[in-house]
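Trainee: dropping a prediction and its sequence here:
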Amino acid sequence: MHTDTDLIHQKNVWVLKMFACFFAIALVINFISNGSVTGMKPLIGFVLLLMLAGFVKSHRWPFITMLLTIGFVFAYLHILISNDPSVVNYIFLGLIPLLSLFYQSYSAVILSGVLYVLSGIYFMFMYDKTVFSGIVSSRDTAYILLYDLFILLFSLFCTYINKSLSARAELSEDRLQAILKSVSVGIWSYDLDTMQFEVSDGFERITGYTGEMFRNSPSCLKDFIYQEDQHLFQECQKEMILDRTSSVMECRVICPNGELKWIQSRGTPYFNYTGNLVRLEGVIIEISERRQLEETIQFLAYHDELTGLPNRRQLSEKFAEYVEKGIQPLALMFLDLNNFKEVNDTFGHDAGDSLLRHIAVKLSSLIRSEDMICRLGGDEFVILLKDLNEESVLKVVERIRTSLSEGYNYLGNWIDVSASIGICVSHEGKGNLDEMIREADASMYEVKRGENRSYRVYGEPNPVS
């Protein structure tokens, strides 16, 4: 955002250009009408123009340069009127108040207005070759002076209105920028004529890419989209360019530092009066936190929060899938840790949680990828096995018991680990998960009571020893 000093300097540059153009045009007109330019004292005007150019080029004291600009224009017009004292030339003094309005500065307006009023007084009452001699009456003179005062008041009023509107616009812009910064919003624009991609500061804050980076390397526009999401980028382009409609996409971008972020991009095509597409514009919003939250919610919907194992819901869906496909046999293990309460009482609940995570890793390493282990809650786990007969299932049970018997070292404290495991096997390629869990649970309690009954066959009334 430009400072007031920078804005005044830019306006000084434009006024200098206008002054130079006016000086050149005046020379041409005078040459055409008089056949020469000697009567205009062009050398003085040229010197004033060079002096003003020196002040503007130095970029120092822009405010003083502004006041000098008005003074130089006033001096040049006085030279013009003194050389040719006519009403037409006097009218040119009205350019000074108009020039001051360009600056939207009270100082410039007051200076130009006072100079304009004093000029009127001077040329009507003090100048020996009066501009208005024999042309205007005393009443006309009063009207001219009132007109000069009106120009001064009108210029002040216009400046007041413009500064008030500018202040409101700047306040609105500051508020908008604050809002855009707080919600991580970036603005982008792609000009199809110049093939230039321009971005806002918010875009740079989100992605790390500047407009200069896109100008120097046009391929950045595509490369910063994550590889797996580039088809979304192409689809978005199709919607805006070919379908001529607005487009919304959510994709991942790779920042220059390698960080991966989620963004939502909303783009809109713009057309000229002939209906031709001229540019694409839109905004991006960083949605990394929202996507992370969605992924967390999605994960927790199917997984246990403590161990990361599948939960009962995912187990049910996997079991239903196997039953629907007619996969048989299906085996269900119900595993309950022995003396787990003593671990919590002796070492604390943090130790118990750490042990459960350790057990989850152990069990996951002992089953196949097509099988599933799930934590029901507390110290209870269920393992679903497919395409294994009773003999193979019992081998898995022994492998689990052997692995768990190695114990667990928690912060230098050795914890003995063992588990009671009950099994339920279905040979029909069908079954009810809740009933099989109850059967396996019952078998587990029989093992815990030392009745040496490790598993049941689903649908048989009596347990198998």
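Mentor: Noted; the coordinates are in hand. Numbering: from 1, shown residues only.
Trainee: from now on I want contacts and neighbour counts done on CA atoms only, so please keep to that.
Mentor: Will do.
Trainee: strands of the chain, start to end?
Mentor: 185-191, 196-199, 247-254, 260-271, 277-286, 330-337, 372-377, 380-386, 408-410, 413-415, 419-426, 455-457 (DSSP state E).
Trainee: now the fifth one: buried residues?
Mentor: Residues of strand 277-286 classed as buried by neighbour count (16 or more other CA atoms under 10 Å): 277, 279-286.
Trainee: equivalent analysis for the fourth one, please.
Mentor: Along strand 260-271, these residues count as buried under the neighbour rule (16+ other CA under 10 Å): 260-270.
Trainee: please name the nearest non-neighbouring residue to residue 430.
Mentor: residue 323 (5.1 Å; CA to CA, 6 or more residues apart in numbering).
Trainee: before we move on, back to that, mind putting the strands of the chain into TSV with distance to residue 120?
Mentor: Formatted as TSV, these follow (distance: least, CA to CA, whole Å):
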stretch	distance to residue 120
strand 185-191	52
strand 196-199	51
strand 247-254	63
strand 260-271	52
strand 277-286	52
strand 330-337	106
strand 372-377	97
strand 380-386	101
strand 408-410	99
strand 413-415	102
strand 419-426	109
strand 455-457	116
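Trainee: another structure for you, compare them:
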Amino acid sequence: MHNQECEKEIAYTVNNETKYCNVHVFSVENENHGELIYVAMDDITENKKRELELKEVKERLQLAVEGGNIGIWDWNIQEEYIHYNKNWAKMLGYQVSELDNNVDTWLELVHPDHKKKALKDIEDHLSAKTDKYYNEHKLKTKSGDWKWIKDIGKVTERDEKGKPVRFVGVHIDIDQEKREAEKIEYLSNHDELTGLYNRRYFNEELKRFHNSRKYPISIIVGDMNRLKDINDNYGHSMGDRYIKRAAEAISDSVRHEDVVARIGGDEFAIVLPETDYSKADDIVDRILKRIEEGNKTGDLPVPLTIALGFETTDCNNQNCGKKNIKNCFNKADKKMYEQKFADRR
């Protein structure tokens, strides 16, 4: 006796409904009866429909990934292997073939300022402290620039002890969106002409410093002299040059941690944390000397001058007031006007 078997999947229509089945054909050689043919059919319609639905979903997902420029990473934690798709590499300027399939590939590209938080968010999710992993950070592109990425992931498989086995996620390019938001935030806090902080930001900083540990705090208030005359005689574009020149002289005379703001058309204010009365006096002298040096260039029709007043709060100097930022600002402002009117006599 000799047996042969073949299997084939077919589709047919019953009452305008497509059905699927597997057809099994058996050929059996029999000494007495010759070749005998047996046919068996298995209805696989439901399984086939699910297979086609999954295929359709997968195709749609693939289109969405490619059209949305979404990068996909798939991390097999136990085998220490990560698959990066071509979009993941492309958004950073790479080819997939240029990237090693391990976590260090990603880690080495993360901005140093963002690395600690990103790793903590990953660890929190791996240890099941969070339902999903979410982090926004900058990655270094192949050209050396930094690009903002939204990174979202989830552990999809754990072993019998609850340890993560598979961790899957996506990278979304949010660089333009993030930079637009940063630009809006910058403009809301800065003066457009000088690049210094504006009055709104300055007032918020005064509130913040009030309960800080940065005492003694000194405040300098400045007001340019004769700006209206300059605008009237030489035009507002020339007046803007004077304002920017004053802003540069002030900025170049203070530290990075000091807060310098343009709080009015020709008014400036500076908050100097951890600065006593004597040091504030030195900074005022420094500003005036820079302005004087700038006037020597002769590129302004008349010399730039500015009245400056300052005060310090919460120190041992007899000229210092109590721990009161607002009162300190008012005293500095008053001294500035005293200086301004004194110069006019």
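Mentor: Great, that's in hand. For clarity, every value in this text was computed on a predicted model and none was experimentally measured.
Trainee: ok, back up a step: I'd like to know which of the buried residues of strand 260-271 of the first structure is nearest to residue 248 of the first structure.
Mentor: Using CA to CA, residue 266 is the member of the buried residues of strand 260-271 of the first structure that lies nearest residue 248 of the first structure, at 4.6 Å.
Trainee: re the thing from before, how near is the residue nearest to residue 430 of the first structure to residue 330 of the first structure?
Mentor: According to CA to CA, to the nearest Å, residue 323 of the first structure stands 9 Å off from residue 330 of the first structure.
Trainee: who has more neighbours out of the two?
Mentor: Using other CA atoms under 10 Å as the criterion, residue 323 of the first structure and residue 330 rank with residue 330 on top: 27 against 19.
Trainee: from residue 139 of the first structure, how far off is the more buried one?
Mentor: From residue 330 of the first structure to residue 139 of the first structure the distance is 115 Å (CA to CA).
Trainee: and for residue 301 of the first structure?
Mentor: Distance from residue 301 of the first structure to residue 139 of the first structure, counting by CA to CA: 92 Å.
Trainee: which of those two has more neighbours?
Mentor: The neighbour comparison of residue 301 of the first structure against residue 139 (other CA under 10 Å) goes to residue 301, with 15 against 8.
Trainee: for the more buried one, give me its contacts.
Mentor: By CA atoms under 8 Å, 6 or more residues apart in numbering, the contact set of residue 301 of the first structure is residue 313.
Trainee: now swap in residue 135 of the second structure and tell me
Mentor: With CA under 8 Å, 6+ apart, residue 135 of the second structure has these contacts: 118, 121, 150-152.
Trainee: any chance of those in CSV, with distance to residue 279 of the second structure too?
Mentor: Output for the contacts of residue 135 of the second structure, formatted as CSV (distance: CA to CA, whole Å):
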residue, distance to residue 279 of the second structure
118, 41
121, 43
150, 45
151, 47
152, 49
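Trainee: among those, which one lies nearest to residue 226 of the second structure?
Mentor: Closest approach between the contacts of residue 135 of the second structure and residue 226 of the second structure, by CA to CA: residue 150, at 51.1 Å.
Trainee: now the buried residues of strand 277-286 of the first structure in TSV, please, with extra columns for distance to residue 87 of the first structure.
Mentor: Below are the buried residues of strand 277-286 of the first structure laid out as TSV (distance: CA to CA, whole Å):
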residue	distance to residue 87 of the first structure
277	53
279	51
280	54
281	53
282	56
283	57
284	60
285	63
286	65
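Trainee: which one of those is nearest residue 91 of the first structure?
Mentor: residue 279 (45.9 Å).
Trainee: and that closest one? What does it align with in the second structure?
Mentor: Aligned by TM-score structural alignment, residue 279 of the first structure pairs with residue 166 of the second structure.
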